[in-house]
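Engineer: Below is the sequence, then the predicted model.
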Amino acid sequence: MPHLTTHVLDAGSGRPAAGVGVTLRTAAGEVLATGETDADGRTGLGPDVLPRGDLELRFDTGAYHRASGTPTFHPYVVVAFSVTGTGHLHVPLLLSPFAYSTYRGS
């Protein structure tokens, strides 16, 4: 089964986003894991075995921006994705105060 990692990059500052709170949940809202990005904007989350099906990563982007004194439009970002097989899953988040994007990384 997959292991999950994420990487948050702050496009506004051109640096990794350290200290972003991240929660991994099932689509039904059950919390599977919590964490915070490190100095490089990275964190590994979740149990060693992720359940198949739909999951969500919730990034606490509002607290991150408030800590730096930057106004923001998105108080949090939820990225929904499906676990369909085995292997490593990497879900990056590219963040700015008024926009974000994500994709399936490698």
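Structural biologist: Perfect, thanks for sending it. Numbering: from 1, shown residues only.

Engineer: When you work out contacts or count neighbours from here on, use the C-alpha atoms and nothing else.
Structural biologist: Noted.

Engineer: residue boundaries of the helices in the protein?
Structural biologist: 61-67 (DSSP state H).

Engineer: What residue in this structure is the furthest from its centre?
Structural biologist: Residue farthest from the centre of the chain, counting by C-alpha atoms, centre = their mean, is G69 at 21.0 Å.

Engineer: So it versus A28, what's the distance?
Structural biologist: Distance, G69 to A28, by C-alpha to C-alpha, to the nearest Å: 34 Å.

Engineer: try this one side by side with the last:
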Amino acid sequence: MTGYLTTHVLDTARGCPAEGIPIALYRVAGNSHKKVAETVTNADGRTDSPILPAEAFKPGTYELVFFAGDYLRRTGQTEGEVLFLDQVPIRFGMSEPDAHYHVPLLLAPYGMSTYRGS
């Protein structure tokens, strides 16, 4: 298998990459979550290497959790104890064993979106 998974975070409110956002990747089976990786975005809003490299890739259901709350506070976009977006989970499936999956997060204080990129 040569599939792998990458991600990045763009701050759409500020129009720039989102640096310093912790990300966790879980493999999901039913109600069970098993953490398989964690990383932090770099100055380009990307991870320094694939969050799930080819040697660890297995088709299945996964969940990326972006811990965006501290970033939004640090950049002055939100404040307070309870945030509209704090931890942002994205659950998705990977079924093609030889594919590059790219699942980015487009982030703003009161909205987010994702897509399957390339």
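Structural biologist: Okay, I see it. Here the structure is a predicted model, which is why all the values come from computation and not from measurement.

Engineer: Next, the TM-score between them, please.
Structural biologist: Superposed pair, TM-score by TM-score structural alignment, normalised by the length of the first structure: 0.93. Supporting alignment: 106 aligned residues with a C-alpha RMSD of 1.2 Å.

Engineer: hang on, the earlier thing: now check the residue farthest from the centre of the first structure against the second structure: what is it aligned to?
Structural biologist: Matched to the second structure by TM-score structural alignment, G69 of the first structure sits across from G76.

Engineer: OK, contacts around the nearest residue to R27 of the second structure once chain neighbours are set aside?
Structural biologist: Among residues not flanking R27 of the second structure along the chain, Y62 sits closest, at 4.5 Å (C-alpha to C-alpha, 6 or more residues apart in numbering). By C-alpha atoms under 8 Å, 6 or more residues apart in numbering, the residues touching Y62 of the second structure are L25, Y26, R27, V28, R91, F92, G93, M94.

Engineer: okay, now P75 of the first structure: neighbour count?
Structural biologist: By the measure other C-alpha atoms under 10 Å, the count of residues near P75 of the first structure is 15.

Engineer: Apart from its neighbours in sequence, what residue is nearest it?
Structural biologist: Using C-alpha to C-alpha, 6+ apart, the nearest residue to P75 of the first structure is G62, at 3.9 Å.

Engineer: Likewise for G85 of the first structure?
Structural biologist: Computed as C-alpha to C-alpha, 6+ apart, the closest residue to G85 of the first structure that is not its neighbour in sequence is M1, at 6.7 Å.
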